[in-house]
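Peer 1: Sequence unavailable; structure follows:
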């Protein structure tokens, strides 16, 4: 039983950790002209079974448009009435309508309705659009915010509609022209009564839930906005020649990759990388050098720690002012921090090289010239590297790192957690606090994003003692030594001076940008990974690194906690034998596990349900051998082989995994990674990769166990499943949902169909089985199904009835209350039936 005071403490912590962010975090984003037609987004409502209404029909939704796009042409929404007539809202560029770019199309003709949306292309504000089909008066009314437009149009008394936002592939009404937009809060009703609501607040999958009815929509290539606030999205992965440094143009949202022969400009809003060769020939770069962008002069400065090697690259002309010299000992220190103070001074701090940590500060005037001035303020802080720095208007915040007072690597270096403030006017450091932590040791990526209005910072942390490491963003206070983890983790291959990570923020795109560099051995090439996360970032799932402090409310917190603890002590005597509401997992000790006791194979086994896991022929877990890229390559070939037997073509593989590379580079990457995958599969045993004609396939022997292959035969059976078949299914799904951490677009169709199939099989069995015959079995299956669908009413109802049959009324009520909380969290509405109505 969970201790009541522990539960109270958890609730109390949650109260003080609620985010105050007010930005919109729901909706469906649409891949537009930046993607190939097959990858553009569509939302279908009523595609399988149309939405039928009698009398007046109304459809409303909210829409916003991505700013600064070159092309907004496309279908916002298309309604197909009675399989005969299309009614569209379309963004068009026909000049005869002036600035009224939005048209209403009826069939194959313009209607008399056209309108504009203020600040389109400048603002990402949301606008409400409502279409009202008045069959009685024969009038179509289109309302944009508070402005309405009417047109006479005959309607049948009863009509059925299929509704498509963006792209669709429905019969002769298909289209692939999609404006760069976001949609949310779609509502449909008749005669003034709302019948369906699709809030579009999902985080994953291809299903758009209907919070009022049972008419879920289907999304193709969805970009769930809520997910973008929790999960870092991998945007680009490129391999560039030689050492590479990064600089960020915050005003325009452009990440610059500075290489020996070219400047690569990555535009965040368009997700495109544009290479451009220098007009002055190759530059002599070094792995220890860093870069920064000056928006006033539109120049990129590339420099060494001591600023004796420094060059200026004009972004517009792509001309360097001078050739950089090869570094000497004083210039060869890496992982230092930098700070461009307005348009007057460039500073560098800290660094590591030659088995020494530095605390030096160098500065030089802008416009730049080789040479620098050491600053005595550097001697007041501990020598370090792998610290993070972020500026405000008067100076620089510097946090964390790794080093020691002597600066010598051999004399017991350690992780540092102090937050220092460098006053650029007084040239002094002031220690603000020592960071509190209760996690494994960590260091920082190079930069902080400072939010002066919130008195907060954002930074990336990671453990330096691991090669296969991961970056975790944290939000910390500038006033108190507390922080919390936000967003999910980013894979990061860390190998000291061969690796680098940085964090930036684009106000134009309202996104954080993370970039990692990996340039091993001789630094002949650098692998660059670019990720983004929408602002505000959601708290990380799972245990947080630390929680924000209670601050000025500490007296209130202690008082509330004391009351809760006293209340818990009293209640625990009264309900000692009961289970605390919400602790539905406590049932496990009471339910017979005999049917589920068989251990899954651990030799030559591959698991896709729950955590991805692979065991070799000897039973050793070799999952760690699958790097993120190798894992995705293996999964896409395996699933295409198992699902469709023929496998996947090399062209499709290159399109999915190396779409950003030239044909030759993509072919080379495929060949190299196929070879790596073959070596790993040799260890698994009874599993090999082969190429038949144009298709790559995974061939397996009978001795190899793959849980997905064990799951598939049940999907082809008709009729009610037997108890033994459900036992076999439970043995598979008890590990968890299907590839829950697999965030690949191509995987969505696989993941979308499994929850529906598993739930249907369970309900078929339960519908033909008396609860009194097998209550424990039904309860255990219901618990497994919650990993796939936390808010399935039928599953919840059956579990509650089974618990009541066993006499566990308190636990049945706790199960219902837990469902109600999850339902409200998902749909933003209260679940209307009460407990008695649910179980009756």
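Peer 2: Thanks, I have the structure now. Small disclaimer: the values here were computed from a predicted structure and weren't measured.
Peer 1: Only C-alpha atoms from now on, for both contacts and neighbour counts.
Peer 2: Noted.
Peer 1: buried set for stretch 447-458?
Peer 2: Buried positions in stretch 447-458, judged by neighbour count with 16 or more other C-alpha atoms under 10 Å: 447-450, 456-458.
Peer 1: In strands, which of the residues you listed appear?
Peer 2: Residues of those located in strands (DSSP state E): 449-450, 456-458.
Peer 1: Now the two most distant members of the residues you listed.
Peer 2: 449 and 456 (8.6 Å; C-alpha to C-alpha).
Peer 1: Turn the buried residues of stretch 447-458 into TSV, columns for distance to residue 490.
Peer 2: Formatted as TSV, the buried residues of stretch 447-458 follow (distance: C-alpha to C-alpha, whole Å):
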residue	distance to residue 490
447	16
448	16
449	17
450	21
456	22
457	19
458	15
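Peer 1: Tell me which residues touch the residue nearest the centre of the chain, please.
Peer 2: In the chain, the residue lying closest to the centroid (C-alpha atoms, centre = their mean) is residue 231, at 1.8 Å. Shown here is residue 231, whose contacts under the criterion C-alpha atoms under 8 Å, 6 or more residues apart in numbering are 487-489, 533.
Peer 1: Which stretches in this protein count as helices?
Peer 2: Ranges of helices in the chain, per DSSP state H, are 4-16, 225-228, 554-574, 628-644, 650-657, 663-684, 707-715, 723-733, 748-767, 775-785, 793-805, 809-827, 835-839.
Peer 1: next up, a second structure to put side by side with the first:
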């Protein structure tokens, strides 16, 4: 029930999800009279004095439309006309129908299509300059503009300037803002509405819409691209580089579906045979070579484009019944070998991770330290984008012993698999309700910054079901269902679905496969714009309502938000308690009173990065990876010695490859953004003092690492202080999911100080039994092989009569010891529990 409550709360709260908004401009794919335009000043022009700035986000699509007007601005007094024109791949700023020095090539600037790019145009009348910025690249040109006047403004096809505009590029625009003399005056987010006019949310001004489409529709609705019917089941692979889906048949035949042209073609006169079973045993291997593999025959076959042939000539020696249905697959990031994970076959679930050794021609089982993943199949797996040596596995169906006769368990857990360190870590798990029986597809897609992931999930109680996008978070145990659904026929091993990322179009691709009547197979391909958004997007158009009605809705919204916040916090607290980091054994009946971590003006670093503002709102999401790292650099150096960190050191850590001028500009921009975020916290300040950047925290700001350092320095502690230390450190190690190299010394120093202090307290002080037990668990959180903690824990459990739990703790330690040190642990259980550890 707890899992369903999470989903219920998140569904209600889905309107705050980041869902793409904006206007999608129809271009030459439609007739001229149906193309999109927005008249910003359709009723009256905008006044300015000294200067004004326009800024918005723009996304240019990869289509056959290579030309058109993005923006037209007509100044009233001097009759100056400014146009921003696009002619793929070039963008120009035109002044009075003449080219200016402002000309940029998107390819030269490495600006991708189908991505949001910030665009800014500033007119500085006092200095007679026009400044232009696109994706952070800056340009300027001299201009003569009246010091005060008015201007009209439009986007796309709007004919009001005495000449005919009929071309608009394939683009989308959102968040158009206008500043006058440095002060924000107007803002149009361009959220979906069914009105012909849309309101400026900073004033009463409206803009006129002509033939709009809405970006959100492309992020909420799957588009069926094509459906194919084949006589035999194909093995399916996605060629990311060429953006082609390959369908490979046991006969050796290959059919290719080009996503860009929406055409299916066959490769003619293919020689040889692939070797594979029926469980989608195909992958793009080394050098992007199409490769099939077999578990039954311990073999692989590669397709050579130059010779148009498969390596294998002879037919199969064994049957093609798979050993591992619905397994996951990848190319090992270190060895570059084909690597498979888990699967189902012969009435058993597997938890094997295997790589194919091309030299010895056999599958070898890979060994990992850390957490154990229970046997399963129908899981979702993906490789990180920031770190390609890290894989993430989500969900699945199986049971702890791997035998089908023992029943099925639905898993909603997330594991981090480090192929470089050969280590597995369980990140989180959601407890499922018996009625909630959803399974993911084979692959998941990590976001660019690896903070979240997308997969498809389907309810499996019925054969005729549906697929829906699920968004998960690497550091937060929760899921969102978003967008519409795709029909899916699930008949276990006879069905297959997968998810791919189409990079050039910035879309997700969903693929479904099913067996139809007559033993033919139907493959359907769908796409949706990336990232998928919420179907419950708020309509930004507000009709005028009586004051009493507005107050009623405001009060209702406030109550609802409070209830949602309360429920989410309760659920979050329960979920955290359910997560098993290291030792699951807590047997003492007398609970330590709960110390509530502050969630107002609070900075939490243990267990993970989290920041709360002065109103209790979690503002962690506002820190981009760069802002987060900059903030932590300044904060930790400030706490360490009170002096802070120099600009040169910041450049060395964050922008080592950039020239000093560029790094200085990046630092200035990000410091400004950081200060803006920290305005939500009362009592924190970033200052530049004596050539050092530092963060000053007032007494009303809680920072857990500063609090812990103060507590560790205190010699005489009461019970409340111990409880505080225990509850702070129980969240986990310092910034455990943030791993830049500069952070390692802070982590090592903090861990060493904490472990040594806790060891001293737990072994020498005459403390309350429950506190000593809790401290031993905290020590294991920071040092899983700490012998002092083992002796304390086992001794206390034994003295309480819980000998089996003491033995379980000891055996867990011994197994870890052997795994890490490759030798037997020297002390017996009797020696451990008989150790005199009391004060």
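Peer 2: Yep, that arrived. Quantities reported herein were computed from a predicted structural model and do not represent experimental measurements.
Peer 1: now what about the TM-score between them?
Peer 2: Once superposed, the chains reach a TM-score of 0.50 (TM-score structural alignment, normalised by the length of structure 2), with 536 aligned residues with a C-alpha RMSD of 5.7 Å.
Peer 1: can you tell me which two in the buried residues of stretch 447-458 of structure 1 are farthest apart?
Peer 2: Most distant of the buried residues of stretch 447-458 of structure 1, by C-alpha to C-alpha, are 447 and 456, 13.8 Å apart.
Peer 1: ok, back up a step: which of the buried residues of stretch 447-458 of structure 1 sits closest to residue 826 of structure 1?
Peer 2: If you rank these by distance to residue 826 of structure 1 using C-alpha to C-alpha, residue 458 comes first, at 27.6 Å.
Peer 1: any idea how far the nearest residue to that closest one once chain neighbours are set aside lies from residue 317 of structure 1?
Peer 2: In this structure, residue 458 of structure 1 finds its nearest non-sequential neighbour in residue 475, 4.6 Å apart by C-alpha to C-alpha, 6 or more residues apart in numbering. Residue 475 of structure 1 sits 38 Å away from residue 317 of structure 1, going by C-alpha to C-alpha, to the nearest Å.
Peer 1: Same drill for those two, tell me which one is more crowded.
Peer 2: Neighbours per residue, other C-alpha atoms under 10 Å: of residue 475 of structure 1 and residue 317, the larger number sits with residue 475, 23 against 11.
Peer 1: check contacts around the more buried one.
Peer 2: By C-alpha under 8 Å, 6+ apart, the contact set of residue 475 of structure 1 is 456-459, 483-486.
Peer 1: how near is it to residue 522 of structure 1?
Peer 2: Here residue 475 of structure 1 is placed at a distance of 36 Å from residue 522 of structure 1 (C-alpha to C-alpha).
Peer 1: how far away is the residue nearest to the centre of structure 1 from residue 788 of structure 1?
Peer 2: Taking C-alpha to C-alpha as the measure, residue 231 of structure 1 and residue 788 of structure 1 are separated by 19 Å.
Peer 1: Would you check how far apart residue 556 of structure 1 and residue 15 of structure 1 are?
Peer 2: Noted for residue 556 of structure 1: a distance of 12 Å to residue 15 of structure 1, by C-alpha to C-alpha.
Peer 1: Oh, that last question was meant for residue 480 of structure 1, not what I typed.
Peer 2: Distance check for residue 480 of structure 1 against residue 15 of structure 1: by C-alpha to C-alpha, it reads 18 Å.
Peer 1: Kindly report the same for residue 163 of structure 1.
Peer 2: In this structure, residue 163 of structure 1 lies at 41 Å from residue 15 of structure 1, with C-alpha to C-alpha as the measure.
Peer 1: swap in residue 255 of structure 1?
Peer 2: Taking C-alpha to C-alpha, one finds residue 255 of structure 1 at 38 Å from residue 15 of structure 1.
Peer 1: Looking only at neighbour counts, state which of the two leads.
Peer 2: Between residue 255 of structure 1 and residue 15, counted using other C-alpha under 10 Å, residue 255 has the larger neighbour count: 23 against 12.
Peer 1: How is residue 709 of structure 2 classified with respect to secondary structure?
Peer 2: Following DSSP: H, G, I helix; E, B strand; the rest coil, residue 709 of structure 2 is assigned to helix.
Peer 1: between the ones in strands among the buried residues of stretch 447-458 of structure 1, which is closest to residue 225 of structure 1?
Peer 2: residue 458 (20.5 Å).
Peer 1: wouldn't that closest one be in contact with residue 483 here?
Peer 2: No: using C-alpha atoms under 8 Å, residue 458 of structure 1 is not in contact with residue 483; the gap is 9.3 Å.
Peer 1: what sits in contact with each of the two?
Peer 2: Contact criterion C-alpha under 8 Å, 6+ apart; residues shared by residue 458 of structure 1 and residue 483: 474-476.
Peer 1: Look up the closest residue to the corresponding residue of structure 2 for residue 62 of structure 1, ignoring the ones flanking it.
Peer 2: Residue 62 of structure 1 maps onto residue 56 of structure 2 when the alignment is built from TM-score structural alignment. Leaving aside its sequence neighbours, residue 56 of structure 2 sits nearest to residue 176 (C-alpha to C-alpha, 6+ apart; 4.2 Å).
Peer 1: Run through the residues that contact that neighbour.
Peer 2: 54-57, 187-190.
Peer 1: mind checking how far it is from residue 423 of structure 2?
Peer 2: From residue 176 of structure 2 to residue 423 of structure 2 the distance is 47 Å (C-alpha to C-alpha).
Peer 1: Sort out which of the shared contacts of residue 458 and residue 483 of structure 1 are in strands and list them.
Peer 2: Per DSSP E, those map to strands at 474-476.
Peer 1: which among the residues you listed gets closest to residue 637 of structure 1?
Peer 2: Closest approach between those and residue 637 of structure 1, by C-alpha to C-alpha: residue 474, at 35.6 Å.
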